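**Q** Just need the structure, nothing else, for what follows:
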Amino acid sequence: MPAPWYARVATTAGRPAVLAATLIMSMPGEYHVAKLAGWSDPWAYGMPFSLSAYAGIAAVVAATRPKGARGRASATVGAAFAIVLALAAQVVAHLAATGHMDADQAWLIAVTSMVPPAVLAHLLHLAATPDDGTSPSTSVDTEETTPLVERVEQEQQPAPAIPPQPSQPPAPQLPPVPQPVQPPAPIVYRDPRCAAIRPLYNGGTRPGTAAMRDALLAAGHGRVGDSTIRGVLRAEVEEHEPTLADYTPAIGSARAS
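**A** Here you go, the predicted model:
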C-alpha cells in the first residue's frame, strides 16, 4: 500500500528542512572551535563551510560510485572522517562553553589547525581519481581457470569465406496489361422514334427533314409532321449528343431542314 499523502509530503519536504536545520545548528560550534584554535574573523567562518562541504562531497562520492570503483573506498573513509570531525567539533565547543573542558590545550589547537589542509588534500585526491565506470579485476584467466566452453570457442577455426556471387541481371519488365475499355452506356430516348433518326448521323452529316421522314416510315412509325421531326425528335437526339448539332447539313437537305 502506498504511504499517505501527508507522509510523502513530510518525507519530501522534511529532508531538506532537516538538512538546513542541522547545518545551521552545527555552524556555531564549528565556528567556536575555529576561534579557540586561533582563527580570527572572518576566517573562522570558513570552518563550518569546509566541514559541511567536505562531508557532503565525500558522502555523495561514496554513495554514487559502484563497488570496486576508483576513489570509492577513499570517499567512504573521508565521509566517516567528516562525521567524526563534525561530532568532535560540536562536543569540544559545548564542553568548552559550559566549562567542562579547558580549550587552551596545545593538542586541541594543533588538531583543529590541521582540519582545513587535510580536507583540501582529500578533496583534491577525490577529484584526481574520477570514476571510469570499470571495476578492477582481481584475477587473470589462465588455461587452467578458463571454462571449457570458452576454450572450445577460442579453438574453433573461422568459417571459410564465401566467394561473392555474380550479380544477377535485372528481371525483364513486362508490358502493362491493357485494361478493357468499357463501352458507353446506351442512350435511352424519351421518344423511342429517335432511335430511327440517330443512325442518319453516322455518315458525318446532319440529316435533313426528308431523310428523317423516310427513316421513320421505314421503321414503321408512319407519317410524322415536319415540325415534330425537327423540333421534337431531332432536338432530343442532339440534346443527348450536343456535338451532332455542329455537323454539316447533308447535301440536298440544307433547304429542307
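**Q** going forward, measure contacts and count neighbours with C-alpha atoms only.
**A** OK.
**Q** all strands for the chain, in order.
**A** All strands of the chain, identified by DSSP state E, fall at 205-206, 248-249.
**Q** so how far is Thr248 from Ala63?
**A** Here Ala63 is placed at a distance of 103 Å from Thr248 (C-alpha to C-alpha, to the nearest Å).
**Q** cool, Glu153 as well?
**A** 95 Å.
**Q** Looking at the two now, which is surrounded by more residues?
**A** Neighbours were tallied for Glu153 and for Thr248 using other C-alpha atoms under 10 Å; the higher tally belongs to Thr248 (12 against 9).
**Q** From Leu124, how far out is the closest residue to the more buried one other than its chain neighbours?
**A** Distances taken as C-alpha to C-alpha, 6 or more residues apart in numbering place Thr205 nearest to Thr248, at 5.0 Å, with adjacent residues excluded. For Thr205, the distance to Leu124 equals 109 Å [C-alpha to C-alpha].
**Q** try Ile57
**A** From Ile57 to Leu124 the distance is 11 Å (C-alpha to C-alpha).
**Q** Please apply the same query to Gln90.
**A** Distance, Gln90 to Leu124, using C-alpha to C-alpha: 26 Å.
**Q** cool, and His240?
**A** Separation of His240 from Leu124 (C-alpha to C-alpha): 100 Å.
**Q** so who does the closest residue to Asp131 other than its chain neighbours touch?
**A** Excluding the flanking residues, the one nearest Asp131 by C-alpha to C-alpha, 6+ apart is Arg70, at 5.8 Å. Neighbouring residues of Arg70 by C-alpha atoms under 8 Å, 6 or more residues apart in numbering: Thr129, Pro130, Asp131, Asp132, Ser135.
**Q** ok, of these, which come out buried?
**A** Asp131 (16 or more other C-alpha atoms under 10 Å).
**Q** Would you format the contacts of Arg70 as CSV with distance to Gly38 included?
**A** What follows is those, written out as CSV (distance: C-alpha to C-alpha, whole Å):
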residue, distance to Gly38
Thr129, 34
Pro130, 36
Asp131, 38
Asp132, 42
Ser135, 44
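**Q** So for Gln90 and Leu124, which residue has more residues nearby?
**A** Higher neighbour count among Gln90 and Leu124: Gln90, with 21 against 10, using other C-alpha under 10 Å.
**Q** what sits against the more buried one?
**A** Residues near Gln90 by C-alpha under 8 Å, 6+ apart: Ser26, Gly29, Glu30.
**Q** Out of the residues you listed, which comes closest to Val111?
**A** Nearest to Val111 out of those is Glu30 (C-alpha to C-alpha; 13.3 Å).
**Q** who's in contact with the closest one?
**A** Residues near Glu30 by C-alpha under 8 Å, 6+ apart: Met47, Pro48, Ala86, Ala89, Gln90, Ala93.
**Q** try 6 Å this time
**A** When contacts are counted by C-alpha atoms under 6 Å, 6 or more residues apart in numbering, Glu30 touches Pro48, Ala89.
**Q** run this one through as well so I can compare:
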Amino acid sequence: MAWKKPRTSPPPAGPWYASLATSAGRPAVLGATLIMSMPGEYHVAKFAGWSDPWAYGMPFSLSAYAGIAAVVAATRPKGARGRVSATVGAAFAIVLALAAQVVAHLVNTGHMDHNQAWLIAVTSMVPPAVLAHLLHLAATPTPVVAPSTSVDEQPVVERIEQAAPEVPPMPAQAPAPQLPPVQAQQPAPIVYRDPRCVAVRPLYDGGTRPGTAAMRDALIAAGHGRVGDSTIRGVIRAEIEDHEPSLKSLPATLPLAAGQNP
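**A** As a prediction, this is how the structure comes out:
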C-alpha cells in the first residue's frame, strides 16, 4: 500500500482579455519602464564623470542587476543559501534605481546641484558593487527541493490488484437452445442517376419486361410529364437494366404491335 499526494484540479481559467492582459501586458510594461528609466540613470552616470559611451552602461547595470536579484530571491526556497543575500540585493537595486531617477530629475529641474562629492562617490561605487554581488549569487549553489512528505496532506491509498482465485470447472450443462438463423443482409438500395427510373422500376416486379407505352404511362402518373420514346428506352430503361442486367432477359409484357419498338 503506497501513499500518494492527492491531485488538485487546476484553477479555473479567466476571461480571454484577462489572460491577454497578463501575458502581453507584463512584457509591454517591463519594456516601457526600462526605456523610461534609462535617461535618468544615464544622466546620473554623466554627473559622476563617466563619458560616452561608458555612461550608457549604467542603465543596463541597474536594470539587469535588479531583475536578476529579484528572480533569484523569488525562486530560491525559504532558508536556502543566497536567498537573504538576493533579497537584500533586490531591495538595494530598487533603491538605487529609484534614487537615480529622483536625483536626475532634481538636477534637471534645478532643485539640486549635481557637482557634489557624496553623489559622485556613491554613483562610482555602483558598478563594482553590482558585479561583486552578481558573482556571489552565481557562486551560491541552487538547492534541490525534495518532494514534500507532509503528513497534513490527504493520503491516497493505492490498491494492489490480487489474482482471482481459481474456480473449479462447471459441470456439464444442457446445450443452449438453437437460435433462429440470422437473415441475410439486405443489399443496399440502388441510387439512379436519373430519378425517373424510380417510377419505371416497379413495372419489372411482375416478372415481365414493360413496354414503351407502359413506361410512358408510369412516368405521366408519377408527374414527370410526357417523355419521348428514345429517352424512355435509351436512357431510363437502359440505366435500370445496367444496374440489374437480369431484367433484360424477362419476357415482354404484351406482344409488340406491328411497327412498335420494344
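**Q** And the contacts of Arg70 of structure 1, which is closest to Ala215 of structure 1?
**A** Of all these, Asp132 has the smallest distance to Ala215 of structure 1: 105.4 Å, by C-alpha to C-alpha.
**Q** Quick check: that closest one vs Ile83 of structure 1, distance?
**A** With C-alpha to C-alpha as the criterion, Asp132 of structure 1 and Ile83 of structure 1 are 27 Å apart.
**Q** how about Val44 of structure 2, what does it touch?
**A** Counted by C-alpha under 6 Å, 6+ apart, Val44 of structure 2 has contacts Ala104.
**Q** Which parts of the stretch 1-150 of structure 2 are helices?
**A** 16-47, 57-75, 83-108, 117-124, 126-139 (DSSP state H, counting those that start in this stretch).
**Q** For the third one, give me the average deviation versus structure 1.
**A** Average distance, helix 83-108 of structure 2 versus aligned residues of structure 1 after superposition (mean C-alpha distance after the TM-score superposition for structure 1): 0.3 Å.
**Q** What residues of that helix count as buried?
**A** Buried, per 16+ other C-alpha under 10 Å, within helix 83-108 of structure 2: 83, 85-87, 89-90, 92-94, 96-97, 100-101, 103-105, 107.
**Q** Please apply the same query to the longest one.
**A** By neighbour count on 16+ other C-alpha under 10 Å, the buried set for helix 16-47 of structure 2 is Ser37, Met38, Pro39, Gly40, Glu41, Tyr42, His43, Val44, Ala45, Lys46, Phe47.
**Q** which residue in structure 2 lines up with Ala55 of structure 1?
**A** Under the alignment (TM-score structural alignment), Ala55 of structure 1 pairs with Ala66 in structure 2.
**Q** what's near enough to touch its match?
**A** Ala66 of structure 2 makes contact with Ala90, Ala93, according to C-alpha under 6 Å, 6+ apart.
**Q** any idea how far Thr231 of structure 2 is from it?
**A** According to C-alpha to C-alpha, Ala66 of structure 2 and Thr231 of structure 2 sit 90 Å apart.
**Q** what do you get for Ala213 of structure 2?
**A** Taking C-alpha to C-alpha, one finds Ala213 of structure 2 at 12 Å from Thr231 of structure 2.
**Q** go on, Leu106 of structure 2?
**A** Counting by C-alpha to C-alpha, the gap from Leu106 of structure 2 to Thr231 of structure 2 is 101 Å.
**Q** what does Met58 of structure 2 give?
**A** Met58 of structure 2 is 94 Å from Thr231 of structure 2, by C-alpha to C-alpha.
**Q** Pick out whichever of these two has more residues nearby.
**A** Met58 (24 against 11).
**Q** how near is that one to Thr33 of structure 2?
**A** Met58 of structure 2 is 15 Å from Thr33 of structure 2, where distance means C-alpha to C-alpha.
**Q** just to revisit the earlier point, quick one: closest of the helices of the stretch 1-150 of structure 2 to Trp3 of structure 2.
**A** Closest among the helices of the stretch 1-150 of structure 2, using C-alpha to C-alpha: helix 57-75, at 28.1 Å.
**Q** what about the closest one, how far off from structure 1?
**A** Per aligned residue, helix 57-75 of structure 2 averages 0.5 Å (mean C-alpha distance after the TM-score superposition for structure 1).
**Q** The residue nearest to Asp131 of structure 1 -> structure 2?
**A** So Arg70 of structure 1 corresponds to Arg81, using TM-score structural alignment.
**Q** Thr12 of structure 1 now?
**A** Mapped onto structure 2 by TM-score structural alignment, Thr12 of structure 1 lines up with Ser23.
**Q** Equivalent analysis for Thr98 of structure 1, please.
**A** Mapped onto structure 2 by TM-score structural alignment, Thr98 of structure 1 lines up with Thr109.
**Q** count of neighbours near its match?
**A** Going by other C-alpha under 10 Å, the residues that sit close to Thr109 of structure 2 add up to 9.
**Q** now swap in Asp242 of structure 2 and tell me
**A** By the measure other C-alpha under 10 Å, the count of residues near Asp242 of structure 2 is 12.
**Q** Structure 1: matching residues for the one helix or strand it maps to?
**A** Element membership of Asp242 of structure 2, judged by DSSP states H and E, is helix 238-243. Alignment of helix 238-243 of structure 2 against structure 1: no match, by TM-score structural alignment.
**Q** Could I get the buried residue list for that helix?
**A** For helix 238-243 of structure 2, using 16+ other C-alpha under 10 Å, the buried residues are Ala238, Glu239, Ile240.
**Q** quick one: the last one from Ala199 of structure 2, how far?
**A** In this structure, Ile240 of structure 2 and Ala199 of structure 2 are 11 Å apart, going by C-alpha to C-alpha.
**Q** Which residue in structure 2 aligns with Thr22 of structure 1?
**A** Checking TM-score structural alignment: Thr22 of structure 1 goes with Thr33.
**Q** try Ile83 of structure 1
**A** In structure 2, Ile83 of structure 1 lands on Ile94 (TM-score structural alignment).
**Q** Check Leu148 of structure 1 too.
**A** Checking with TM-score structural alignment, Leu148 of structure 1 has no match.
**Q** got it, and Tyr45 of structure 1?
**A** Per TM-score structural alignment, Tyr45 of structure 1 is aligned with Tyr56.
**Q** Lovely, talk soon.
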